[in-house]
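1. Here is the input, now give the coordinates:
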Amino acid sequence: MEPAQNVLTGPLPRLTVIGTGYLGATHAICMAVLGYEVLGVDVDPDKIARLAAGDVPFFEPGLPEKLREALDYGRLRFTTDFDEAAAFGDVHFICVGTPQLAGSHAADLRYVESAFTELAKRIDRRALLVGKSTVPIGTAARLTTIVQEVSPAGTDLELAWNPEFLREGFAVEDTLRPDRLVFGVASDYAERALRDAFAPIIAEGTPVVVADTATAELVKVAANSFLATKISYINAMAEVCEATGADVNLLAKALSFDDRIGARFLKPGLGFGGGCLPKDIRAFRHRAEELGVGAAVRFLDEVDQINLRRRARTVDLVRELAGGSLLGVRVAALGAAFKPNSDDVRDAPALDVARMLYLEGALVSVYDPEANDNAHRLYPDLEYADTLGKCVRGAEVTVLLTEWEQFRRADPTLLGEIVAEKKIVDGRHALDATAYRRAGWEYRALGRPVVAETFDLGTHEKDSVAA
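-> Modelled structure (predicted):
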């Protein structure tokens, strides 16, 4: 997508982005590339300095190049000064985090509330505050009252909600070419301001859903809850397959041909993690209980529990391959990030499994192409290797925990020459099981029998499938 020309009847609005973490930095950079003047704001001066110098403080493919492009255009600046932000912006996007509250499933809204109020206190003219953070239903209505009370602009300062749907590893594409835009608004002015703020994207044909703020708040948690449910559903079927000798991969393939179900996210394995799905479904359950409709989403508790059980079951498979005990067993853990193309280890199933193995006495070596540093800060007691070869050398059991392409492409014959024992647990159903078995590996995966003679569902040609 080329940088935007002025597609509006007037000048493009000037945008501020409050919070320059994963969501905020991506949004600020991409909006500047599209042609807007953007000011990124954060209370962390080190983060601001890095971004201003062209250094993205997290791993996201394609984003460093876009940052350099935006800085070169001269349309993107960064500051810690809220006074400057209030004077600069016409539309202010609030992109701060909403982590899980300590000791509770509720969302911690301190950072959101602080960002809205600190900015509102300084705004003395008509403007729009736009929340992009994932928040409980009713937050926008409550914040509207607060910001209009503290702002010199009074009711001329309006509030809207515009949820984000970024996938880590694809954030640039999801920002520049989203599959939809959702505008939660309370006035025609707010809708017009948002349409102006996304004009180049709308001009590309992106669907726009205009709703009330409560519906807009609900869209993100509803989407995440649906995805989490689909992932946990196939993992629940994996538990049934383990008890019956059925093959969950073939089951998923058969289900995927039903266009009511589809193949996306119907992939068995270690389950979901990261900074969104786990905490969002927990916060959604908590808020539903507060609203008196907890029974409607009580199934999400089992979705969460199924997901967590996959981690423990992966440890079981490693222990079984090790002969019944992990004490002193050298285990190579391939992956630490919650998904490939990310360095995010928040609620990462991979790192959780590595820790569980360590707590049972295994000698765990972890390698992740991008997340080693973040993982080491979280769990410094684990051993970290800086290459795949160093990680697996001398391993008695190898376990794939994050499906990086580097691990998918690894040659099982070459790997077999440097491990101590050819035993592998494929926690993501990402490896060519047949190739590993032919190379002499003992292969195990969640929801698959040890060895299954099956028929290909497309050709009915008999094939030997590794478990």
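
2. Every contact and neighbour count from this point should use C-alpha atoms.
-> OK.

3. Let's verify the residue nearest to residue 298 when sequence neighbours are not counted: helix, strand, or coil?
-> Distances taken as CA to CA, 6 or more residues apart in numbering place residue 285 nearest to residue 298, at 6.9 Å, with adjacent residues excluded. Under the three-state scheme (DSSP: H, G, I helix; E, B strand; the rest coil), residue 285 adopts helix.

4. Second input sequence below; structure requested for side-by-side comparison:
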Amino acid sequence: MRISVIGCGYLGAVHAACMAHLGHEVVGIDVDEQKVSELSSARAPFYEPGLSELLEQVLNTGRLSFTSNVASASGSDVHFICVGTPQKKGENAADMTYVDAAVAKLLPYISEGDVVVGKSTVPVGTAARLAGLIKEIQPLAHLVWNPEFLREGHAVSDTLNPDRFVYGVEDGSEDHPAVAVLDEVYAAPLSSGTPRLVTDPPTAELVKTAANSFLATKISFINAMAEVCEAAGADVTSLADAIGMDDRIGRKFLNAGIGFGGGCLPKDIRAFMARAGELGADQALTFLREVDAINMRRRTRVIELTRALCDDSLLGKRIAVLGAAFKPESDDVRDSPALSIAAQLQLQGAIVTVTDPKALKNAAKRFPELHYEPDPVNAISKSDALLLLTEWQEYRDLDPYALSPIVAAARILDGRNVLNAEKWRAAGWTYKGLGRP
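-> Here you go, the predicted structure:
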């Protein structure tokens, strides 16, 4: 099929490349000329495993192109809206500027029978509003809401082999003409057994925010349990193993640590609360305020534990921070708890060096006052304390025996509870986990 993808940031670039890989003729459209140039040269403007290789492969087929000219959307059968919905400055609500602008620019190029597909995470009710705008210009076009469920670090595989598809169509019916169109777009994964659900647009819009809110709640729950475990002398990792054996709960996302970050979970739960308030249903989501508060409190807790690890004083202490990205296999530092902690430590008098395999360039833009070192051994050298805050595999594999001679003091705070505490202690390190005795 002929497909246009409006917005070639993280979501759009991955989606465009994957749709071309599935055999469609795809044009990616973005207002950022530099981004268009990089993508056209098979260079991803962000780190995502496998994306650059996929871009090169599909660009060579001639099925994928990138442009800043929205008129190139003309002639496409399906138009995907993949722009960002960041948090508004000074508010919890989502900023719909980019979605509205994308649809407004696309309107003149929508033809009879075209399907406009929203993939951005938006406040419930957005689809109905945008559908009205589209119908005014082209009554025989259709709007579908088809939320994305990408995990950074796994976005290519999540797009090509998703765990489900959700189509939000106007009448919520399998017989809606847009359903057959999207089935053709996703024919390959559907034929491999990927389940799909056809529903109404409000339900489809709620799926992503509801899912993210549930995951955030689960993470904050186990982090709250970590606080209780520290007070009681219990082990939160064993606790998580035990309650995770209950198949009603499950073990996934029950990993205590420094909390969640990134460009989705924090802003999505805040936008969800804001939209519920607009709908008069704010009481239903008051628990998310505590979910958010627990998450932010983890950062403060790490500062307290680091101070205690450094003999109750941060002033002049050399702290090596392993990790700047909000999660491994990503260069995304948006609302990164690791980077926030590093900045707070420096504000309180510590001499902080941050290292990360992929995210240092983005981190330096966010916090230019911090010192960055690409070589982890150099970052760790002569440190008074080592903080593992992003669980990259190369940090999990560090040898405590090899590191002991190069540090000023053998002290480590495992902010993700991924290290072997017995091994580090046997090597002479003072080891501190979160919620672990």
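
5. what's near enough to touch the residue nearest to residue 298 of structure 1?
-> 105, 294, 297-298, 300-301 (CA atoms under 8 Å, 6 or more residues apart in numbering).

6. Same question for residue 300 of structure 2.
-> residue 341.

7. Aligned to it, what sits in structure 1?
-> Using TM-score structural alignment, the partner of residue 300 of structure 2 in structure 1 is residue 312.

8. ok, now residue 67 of structure 2?
-> Per TM-score structural alignment, residue 67 of structure 2 is aligned with residue 79.

9. Its match - how many residues pack around it?
-> Residue neighbour count, defined by other CA atoms under 10 Å, stands at 20 for residue 79 of structure 1.

10. And for residue 389 of structure 1?
-> 14.

11. Show me what it lines up with in structure 2.
-> For residue 389 of structure 1, the residue aligned by TM-score structural alignment is residue 377.

12. Helix or strand: which one has that match?
-> According to DSSP states H and E, residue 377 of structure 2 maps onto helix 376-380.

13. Residue 127 of structure 2 now?
-> Under the criterion of DSSP H and E, residue 127 of structure 2 resides in helix 126-137.

14. what's the matching range in structure 1 for the helix or strand just after that helix?
-> Note on helix 126-137 of structure 2: by DSSP H and E, the next helix or strand toward the C-terminus is strand 142-145. Counting by TM-score structural alignment, strand 142-145 of structure 2 pairs with residues 158-161 of structure 1.

15. do stretch 208-216 of structure 2 as well
-> Against structure 1, the aligned range for stretch 208-216 of structure 2 is residues 220-228 (TM-score structural alignment).

16. Equivalent analysis for stretch 178-189 of structure 2, please.
-> So stretch 178-189 of structure 2 is aligned with residues 190-201, judged by TM-score structural alignment.

17. Give the buried residues for the matching stretch.
-> Of the residues in stretch 190-201 of structure 1, 190-191, 193-201 count as buried by neighbour count, 16 or more other CA atoms under 10 Å.

18. Please apply the same query to stretch 361-374 of structure 1.
-> 362-374.

19. Could you pick out the longest helix of structure 1?
-> The single longest helix within structure 1, with elements called by DSSP state H, is helix 213-244.

20. Report the angle between it and strand 157-161.
-> The directions of helix 213-244 of structure 1 and strand 157-161 differ by 20 degrees, with axes from the mean of the first three to the mean of the last three CA atoms, to 10 degrees as the criterion.

21. what's the following helix or strand after helix 213-244 of structure 1?
-> Beyond helix 213-244 of structure 1 in the direction of the C-terminus, DSSP H and E gives the next helix or strand as helix 248-256.

22. Break down the stretch 1-150 of structure 2 into its strands, ranges please.
-> For the stretch 1-150 of structure 2, the strands defined by DSSP state E, counting those that start in this stretch cover 2-6, 25-29, 64-67, 78-81, 115-118, 142-145.

23. what range in structure 1 matches the first one?
-> Put plainly, it is strand 2-6 of structure 2. By TM-score structural alignment, strand 2-6 of structure 2 lines up with residues 14-18 in structure 1.

24. same deal with the fifth one?
-> Mapping strand 115-118 of structure 2 onto structure 1 (TM-score structural alignment) gives residues 128-131.

25. Quick one: average offset of the matching stretch versus structure 2, please.
-> Overlaying structure 2 shows stretch 128-131 of structure 1 at a mean distance of 0.7 Å from the equivalent residues (mean CA distance after the TM-score superposition for structure 1).
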